[in-house]
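Q: Using only what follows, build the 3D model:
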Amino acid sequence: MNERGLLMNEQIRPDQINAAGHLTIGGVDTLELAAEFGTPLVVYDVAQIRDQFRRFQAVFEQNQVDYEVSYASKAFASKAMYQVVAQEHGHIDVVSGGEMTTAIQAGFPMDKATFHGNNKSATELRLALTHHIGMIVIDNFHEIELLSQLLTELDTQTDVMLRITPGISAHTNEYIQTGQVDSKFGFDLDSGQADQALQQVLANPRMHMRGIHAHIGSQIFEVVGFEGAAQKLVSVAKHWHDEFGYTTEILNVGGGFGIKYTTDDHPLAPEAFVDAIVKAVKKAASEANLPEPGIWIEPGRSIAGPAGYNLYTVGSRKDIPGYLPFLTVDGGMGDNIRPALYQAEYETVLANDPQAPATETVRIAGKYCESGDILSYHQALPATKPGDVLAMLDTGAYGYAMASNYNRNPRPAVVFVENGHAQEVVKRETWSDMARLDQDYNL
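A: Below is the predicted model:
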């Protein structure tokens, strides 16, 4: 509760409300951010990113285990983000040549990078090898053959892991489950494909087999799935040790730690998942009489998500008797497609008074020419008027990363805020940018 006797939004800390009663991010008034950089605007609280990295690292240090906290770039990738990760002595995983090139241009140490993907191209793999990427996670038999050819062509070597599908379905949206048997990712265990892949990799002296990777899904709230995955990975390591004489150095358990988007979400602290995973691996490795492996995690959402905000300006409104009003903002599915794609839900507050009591429930609609362009179907808000700024919370993961130019609308700017200082780290696109790659047709 605050001094006005009102229940504050659980995702907003009391110190984020300034003397004027406005929402602040990183010590900067959101109305000032909207005025300086325009809306729609994506804003990140950099201190929050750093804090979550350090919380993960502390868990590993307390458990005395070799580790990497590998930021999953797909949640949000930019030069500035990679630079912050480097400053926090983090690791990254990249899933495309574009993410890889951005990291290279950011000056990120590529020996602290892992390359993922189920259909890596020869061009992407060549880029990874020529920049001496630290790890390649092999996803399929085609990739083993392609990588082997490139290693011979470039006369080089590389560290690799094998991605397996552990047969564990996390309690999450079916579109973001990746650990079940029937998945496009990784080698199946029961069919013997994983064993075949291991033998092919071990037979190639240019590939240094380092460990096993698995990822069971995203936005997971229950620790039992991760504990099960950890135990399964150790059992695979035991089988490979006994059957093929291979000792696993690293178990990469992926990410997927759930975060709080709305008051209905009740996730554990992300670091609590990691503590449970580490303890499960240690126990299983001891029981299997195996050397304790290093443990890697790949958090994306849990690092970028809570640190991100989308700022919008209210425009038109449509009231229909018997229905919730449409309150339209200057962004929408082009800068956050998750509500349309996953039926994702967020909390939104009035930036100039996030503590104001709600007086109505509205549908927050975007400006895109699609009926499904709705950012929220049931959002309680105080009275609003055109020109008001709304702040949508916890939008830092898979918002800008999945942004598009639908309707030829420019993508928003991205601003990093830390210690009361705001810096534009991704420029806002312009209308002219929309036709920048177009060519005249002269038949």
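
Q: Please make it C-alpha for all contacts and neighbour counts, starting now.
A: Will do.

Q: Count the neighbours of Arg408 for me.
A: 15 (other C-alpha atoms under 10 Å).

Q: who's in contact with it?
A: By C-alpha atoms under 8 Å, 6 or more residues apart in numbering, the residues touching Arg408 are 431, 434.

Q: Which stretches in the stretch 301-443 of the chain count as helices?
A: 301-304, 338-342 (DSSP state H, counting those that start in this stretch).

Q: now the other sequence, so there's something to compare against:
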Amino acid sequence: DSISQLRRYGRLFPGSEVSVRINPGIGAGHHGYAVTGGVTKFGIYLDQVARVKEVASEYSLRVVGLHTHIGSGVLEVEPYLRALEVLLEVARGFKDLEFVDLGGGFGIPYRPGEKPLDVATLGTEVAKRLEEFSRGYGHVKLRLEPGRYLVGNAGILLVRVVDIKEVSLGGVMKVFVGVDSGMNHLIRPALYGAYHEVVAVSKADRPREIVADVVGNVCESGDVLASGVALPKLDEGDVLAIVDVGAYGYSMSSNYNLRPRPAEVVVSGSWVQLARRRETFEDLLRTSTLPGL
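A: Predicted structure coming up:
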């Protein structure tokens, strides 16, 4: 990921194979925090590629792969093609490449009506460019890392309504629906302003008569899971489903406010299996080494 890392790797493993990450100067993604190309901390910048060859030669390293990753949650084909063209241009300067890795970041549509990534077109255009490159260079493999694209819509966070607060703001009614979860379990809305659809599971057949903010139980005003959501009239105890949380949901969760994380359950048709048990307060103290805890 950097010249210093490559040098350190060379000292530890001289004469070995290595792959390096190239920053193509192109970034894309659903939020600025998720853009990993362009002016970011990631990858070896194009003006440093010559240094890669020098360090590799110094430690007898064989560069067998070039990698790039422009960002996360990308829904357009064009940024990938631009990045690939830069990567292949860099690749022509290395003689022993076995693969190029275009990274991941394939987005999924979170909002109603949002267009999905045109994977078929992306595949066709990538194949054309690789075929043309291989005619002059030789065969190289393509590697991809489509994490979110595979699991993003497979996750649902079930929460229970524990509080309903109605306030009048200048004559306009504002509704807060408090639930027994929060940014500690799903930080994407608070961190990225990410949208996740909310469905009233226990009243799915009722008309949506209210507009509300679904808020969590963490002591921060930014702990909002969804804003301005159309919902049926709710009661304490109702269950809401926050959908499309399969990617960067549980993996980004925490025990903030000393709150345990929920269980994870795998469901396939009629088959149901507990995948991860619910945390307990004892779990939160398990790593503590202070006497008496």
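
Q: circling back to that earlier point, as TSV, the helices of the stretch 301-443 of structure 1 with mean neighbour count and distance to Val59 of structure 1 would be great.
A: TSV is the format used below for the helices of the stretch 301-443 of structure 1 (neighbours: other C-alpha atoms under 10 Å; distance: least, C-alpha to C-alpha, whole Å):
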stretch	mean neighbour count	distance to Val59 of structure 1
helix 301-304	28	15
helix 338-342	16	31
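
Q: Rebuild those as a markdown table, extending it with distance to Phe141 of structure 1.
A: A markdown table is the format used below for those (distance: least, C-alpha to C-alpha, whole Å):
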| stretch | distance to Phe141 of structure 1 |
| --- | --- |
| helix 301-304 | 29 |
| helix 338-342 | 31 |
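
Q: wait, which of the ones you listed is closest to Ala72 of structure 1?
A: Minimum separation from Ala72 of structure 1 across these (C-alpha to C-alpha) falls at helix 301-304, 8.0 Å.

Q: just how off-centre is the closest one within its chain?
A: On the basis of C-alpha atoms, centre = their mean, to the nearest Å, helix 301-304 of structure 1 sits 5 Å off its chain's mean C-alpha point.

Q: Onto which residues of structure 2 does that helix map?
A: Counting by TM-score structural alignment, helix 301-304 of structure 1 pairs with residues 148-151 of structure 2.

Q: Likewise for stretch 398-408 of structure 1?
A: Going by TM-score structural alignment: stretch 398-408 of structure 1 matches residues 248-258.

Q: list the buried ones in that stretch?
A: 248-250, 253-254 (16 or more other C-alpha atoms under 10 Å).

Q: Next: stretch 138-156 of structure 1.
A: So for stretch 138-156 of structure 1, counting by 16+ other C-alpha under 10 Å, buried means 138-141, 143-144, 147-148, 150-151.

Q: Check stretch 103-117 of structure 2 too.
A: Here stretch 103-117 of structure 2 shows 103-110, 117 as buried, counting by 16+ other C-alpha under 10 Å.

Q: hang on, the earlier thing: is it possible to export the buried residues of stretch 138-156 of structure 1 to CSV including secondary structure and distance to Ala34 of structure 1?
A: Formatted as CSV, those follow (DSSP: H, G, I helix; E, B strand; the rest coil; distance: C-alpha to C-alpha, whole Å):
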residue, secondary structure, distance to Ala34 of structure 1
Ile138, strand, 44
Asp139, coil, 43
Asn140, coil, 46
Phe141, helix, 50
Glu143, helix, 46
Ile144, helix, 49
Leu147, helix, 47
Ser148, helix, 51
Leu150, helix, 48
Leu151, helix, 50
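
Q: Could you identify the longest helix within structure 1?
A: The helix that spans the most residues within structure 1, counting by DSSP state H, is helix 223-244.

Q: swap in structure 2?
A: Assignment by DSSP H gives helix 119-137 as the longest helix of structure 2.

Q: Give me the contact list for it.
A: With contact meaning C-alpha under 8 Å, 6+ apart, helix 119-137 of structure 2 is reached by 77, 80-81, 84-85, 88, 92, 140.

Q: among those residues, which two are most distant?
A: Applying C-alpha to C-alpha across the contacts of helix 119-137 of structure 2, the maximum distance is between Val77 and Arg92, 23.2 Å.

Q: And these two? Which one has more around it.
A: Neighbour totals were compared for Val77 of structure 2 and Arg92, and Val77 leads with 18 against 13 (other C-alpha under 10 Å).

Q: which residue lines up with that one in structure 1?
A: Aligned partner of Val77 of structure 2 by TM-score structural alignment: Val223.

Q: ok, that match - contacts?
A: Going by C-alpha under 8 Å, 6+ apart, the list of residues near Val223 of structure 1 reads 273, 276.

Q: By how much does the match of helix 301-304 of structure 1 deviate from structure 1 on average?
A: With mean C-alpha distance after the TM-score superposition for structure 1, stretch 148-151 of structure 2 departs from structure 1 by a mean of 1.2 Å once superposed.

Q: Geometric centre of structure 2: which residue is closest?
A: Tyr248 (5.0 Å; C-alpha atoms, centre = their mean).

Q: ok, the aligned partner of His421 of structure 1 in structure 2 - how many residues close by?
A: With TM-score structural alignment as the criterion, His421 of structure 1 lines up with Trp271 in structure 2. Trp271 of structure 2 has 7 neighbouring residues, counting by other C-alpha under 10 Å.

Q: same thing with Phe42 of structure 2?
A: Around Phe42 of structure 2 there are 18 residues (other C-alpha under 10 Å).

Q: Wasn't it part of a helix?
A: No: using DSSP: H, G, I helix; E, B strand; the rest coil, the assignment for Phe42 of structure 2 is coil, not a helix.

Q: The lengthiest strand in structure 2 - contacts with which helices or strands?
A: Secondary structure of structure 2 read by DSSP state E shows that its longest strand is strand 156-169. If you count contacts as 3 or more C-alpha pairs under 8 Å, 6 or more residues apart in numbering; DSSP states H and E, strand 156-169 of structure 2 packs onto strand 172-179, strand 239-243.

Q: returning to that earlier point: Throw the contacts of helix 119-137 of structure 2 into CSV and include distance to Gly216 of structure 2, thanks.
A: Below are the contacts of helix 119-137 of structure 2 laid out as CSV (distance: C-alpha to C-alpha, whole Å):
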residue, distance to Gly216 of structure 2
Val77, 36
Tyr80, 36
Leu81, 40
Leu84, 41
Glu85, 44
Leu88, 46
Arg92, 52
Val140, 49
